[in-house]
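Enquirer: Predicted model and sequence below, questions to follow.
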Amino acid sequence: MVRAKRPTLADVARRAGTSTAVVSYVLNNGPRPVSDALRTKVVAALDELDYRPDRVAQALRRPRRWRQIGLLVPDLTMPLYGAFVGRIEIEARANDHLTMIGNTGFDPARELEFARAFTDVGIDGLIVVGAVDAPATAELCHRARVPVAWVHNSRGVTDAPVIGADHVEAGRLATRHLADAHGCRRIVFVGGYTAAEVEHGDRETVAQRFRGFSSIARETGVISTDLTASGAYSAVTEHLRSCPEPPDGIVVGTHGQAAAVVRAVTDAGLRVPGDVRITGFDAHPTADYSQITLTSVTQPIDRITRRALGLLLPGDRQDAESEPIEVVIELGETCGCAG
């Protein structure tokens, strides 16, 4: 398919019978005056040709206060990714950077499509939270000479380290709290971390948290799910129906499944935390007003954000640090500590 040639300023000037300078004066309302009669001719020519200014070219010609960064996240509906977006946008704006956001839906093709579109319009850097095809995105940005910061986790190997929390230690903390503080001995992990189990979801982070869980709860098991709330509810319900002795502790691999797991346990006639104590990850502050608050291992969003932007902002660029950032456990009601 051959696309029609985009009309130029010269095309409009010819149609109106005037100069390109006069057309420019009409478009920009100055700096020189244009008679009403000539302005009418120019406006008519603009309409007839459906002329639209090339905004990218205009931006290249004028001095810029605002620069631009691209931000890719896998699911804006999830509180963790929403928290990253909010913090990055605030920090970037404070440094005269506007943020262009793409929601990839854990789809490698969409991630690459957004990265290509963002580099085409001239972003000054790209932050990818939870990359699902890091090698392809890295190669595209390398060709475009756009610096990239990888945040939270990454599917596929690149030369640059991922800026994120210590998810293995997070799994240990969540499990150790149940074992040491509450004496739980039948602890299970809810989540999926293989490609067969999880098509769209953060299975890399769950795999790391499961490693930490396994280092503490060596003789207990896992309830496999696809990382959706409905999948977690169904899997936990089936486990409780079929196992002769229910677990006394549950570690939920993602925050998106936590409420479903609590509901599955209580629908089975068990009490939380009376019969089953539950810990999870990345609880959002708004969850403090839910019916029962989650004991959660959280990551320092502000610190991760500052480190990521430090790789991209002119005059403030730092070397990427490979060490994961420490996490903390915040006690809630699902384990029995608060409330």
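Expert: The structure has been received and is ready for your questions. Predicted, not measured: the structure shown is a model, and the values here were computed from it.
Enquirer: C-alpha only now, for contacts and for neighbours.
Expert: Fine.
Enquirer: Ile101 is in what secondary structure piece?
Expert: When elements are assigned from DSSP states H and E, Ile101 belongs to strand 97-103.
Enquirer: residues contacting Val43?
Expert: The contact partners of Val43, taken as CA atoms under 8 Å, 6 or more residues apart in numbering, are Val26.
Enquirer: That one - that's part of a helix, no?
Expert: Yes: the assignment for Val43 (DSSP: H, G, I helix; E, B strand; the rest coil) places it in a helix.
Enquirer: Alongside the first one, take a look at this:
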Amino acid sequence: MAITRADVARTAGVSPAVVSYVLNNGPRPVSASARERVEEAVQQLGYRPNRLARALRANRSRSIGMLMPDHVNPHFAELAQAVEDEAFARDQVLLFGTTSNAAEHEGTHLRALLDHQVDGLLLISSLQHPDTSGLEGAGMPTVLLDRAPAGSRDSTVAIDNRGAALTAARHLLSHGRVRPAAVLGPRGISAVVERQAGWAEALGEAGLEEVVPPEHEPFSREGGHAAAQRLLQRPPEQRPDALFVASDAQAIGAVRACHDLGLRVPEDVALVSIDGSSAGRFMTPSITSVVQDVAEIARVAVATLLERIEHPDAPAVHEVLGAELRLGESCGCGRDGA
């Protein structure tokens, strides 16, 4: 037979209302002795509050959804874990899905999250311009992560992608490489457009021309491998001696491509990327990367979403976070001390 709040109240010698105040931390104060008796009774009886009933009374499920392109990309995986940790700390259940970078999968997941009546959604869309009008019409607050399309009516949380690329590219070019090239993500995505702009700005500052056009591939190890192979299979006099890579996932594939072609990193090809994932840090050579602070992104994203849930009519906010360079060996710093 299920233990009820009334059972806890009888065991603790208090009213059911006092039990409620203890479990919900309010709205009325409870004496220290009464709180201690209630907590002991909860422990003794193994009482578990009926979360669903509480949610129905509050017209809240205390659950949020998160949807992203894939869980293999180390940055997305680490961000998802950080969001789950932050949601747990705020007494929120996280429902999670991946879209495999497919628009139809994204639509299916969005409908499923609506059916599950989550209170709000964190979305890393695989689309250039995600259509969230259906979510808005259904009254589901949405915060876009990682990618912040210009003019978005949804709140957004992302790093300064142009600034991150500029920082990464400046460091790469400071090693004196003369034939740099770029491996970028899918065309049209706002983060990719901004990172490409940062790369171009760094080239201009260094007085270098973009001799080899950037290669665009998905944010994956396979994508980085394919793009790097195309760039590095050029004749030696045309082959890039440095690669700016737009993500750690692609950088892992690019390092493999260098190995497959008999090229050494960083001696033959220097490399920097963006993300700063643990996967890149523990590679050989370790990857020099501009670090996205996933814990801070998760904190701001969850806080922004919960604020939207509480105040759905408030104007959208657009949070832009900084990112810092973390030196590894792939650029040459760990090998030659430059």
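Expert: Sure thing, it's come through. Owing to the predicted nature of the structure, the values given are computational and were not obtained by experimental measurement.
Enquirer: quick revisit: the strand holding Ile101 of structure 1 against structure 2, how far on average?
Expert: Strand 97-103 of structure 1 differs from its equivalent in structure 2 by a mean of 0.7 Å after superposition (mean CA distance after the TM-score superposition for structure 1).
Enquirer: Next one: the residue nearest to the spatial centre of structure 2 from Val193 of structure 2, what distance?
Expert: Of all residues in structure 2, the one closest to the mean position by CA atoms, centre = their mean is Leu79, 3.9 Å from it. To Val193 of structure 2, Leu79 of structure 2 is 21 Å away according to CA to CA, to the nearest Å.
Enquirer: burial of Pro69 of structure 2, as a residue count?
Expert: Pro69 of structure 2 has 22 neighbours, counted by other CA atoms under 10 Å.
Enquirer: Alignment lookup: it to structure 1.
Expert: Pro69 of structure 2 maps onto Pro74 in structure 1, with residues paired by TM-score structural alignment.
Enquirer: residues touching that match, list them.
Expert: For Pro74 of structure 1, counting by CA under 8 Å, 6+ apart, the contacting residues are 81, 103-107, 129-131.
Enquirer: What about these, which are in strands?
Expert: Among the contacts of Pro74 of structure 1, the residues falling in strands (DSSP state E) are 103, 129-131.
Enquirer: which one of those residues sits closest to Leu60 of structure 1?
Expert: Asn103 (26.8 Å; CA to CA).
Enquirer: My read is that that closest one contacts Leu72, right?
Expert: Yes: the criterion here is CA atoms under 8 Å, and Asn103 of structure 1 meets it with Leu72 at 6.1 Å.
Enquirer: And the two? Which one has more around it.
Expert: Taking neighbours as other CA under 10 Å, Asn103 of structure 1 and Leu72 compare with Leu72 leading, 28 against 17.
Enquirer: And what about the more buried one, helix, strand or coil?
Expert: Counting by three-state DSSP, the backbone at Leu72 of structure 1 sits in strand.
Enquirer: Test my guess that His225 of structure 2 contacts Asp248.
Expert: No: in this structure, His225 of structure 2 sits apart from Asp248 without contact. The criterion is CA under 8 Å, and the distance is 11.7 Å.
Enquirer: what about the two, which has more around it?
Expert: Higher neighbour count among His225 of structure 2 and Asp248: Asp248, with 31 against 23, using other CA under 10 Å.
Enquirer: neighbours around Ala227 of structure 2, how many?
Expert: 25.
Enquirer: That one: helix or strand, and which one exactly?
Expert: With DSSP H and E as the criterion, the answer for Ala227 of structure 2 is helix 221-232.
Enquirer: what does the very next helix or strand once past that helix rub up against?
Expert: If you walk from helix 221-232 of structure 2 toward the C-terminus, the next helix or strand you reach (DSSP H and E) is strand 242-245. Identification of contacts with strand 242-245 of structure 2 by CA under 8 Å, 6+ apart yields 168-169, 172, 177-184, 199, 224, 251, 269-274.
Enquirer: returning to what we had before: what separates the residue mapped onto the residue nearest to the centre of structure 2 from structure 1 from Glu169 of structure 1, distance-wise?
Expert: Matched to structure 1 by TM-score structural alignment, Leu79 of structure 2 sits across from Phe84. According to CA to CA, Phe84 of structure 1 and Glu169 of structure 1 sit 21 Å apart.
Enquirer: what ranges do the strands span in the stretch 151-300 of structure 1?
Expert: Taking DSSP state E, counting those that start in this stretch as the criterion, the stretch 151-300 of structure 1 contains strands spanning 162-163, 187-190, 222-223, 249-252, 277-281, 295-298.
Enquirer: average distance between the third one and structure 2?
Expert: It stands for strand 222-223 of structure 1. Aligned to structure 2 and superposed, strand 222-223 of structure 1 gives a mean residue distance of 3.6 Å (mean CA distance after the TM-score superposition for structure 1).
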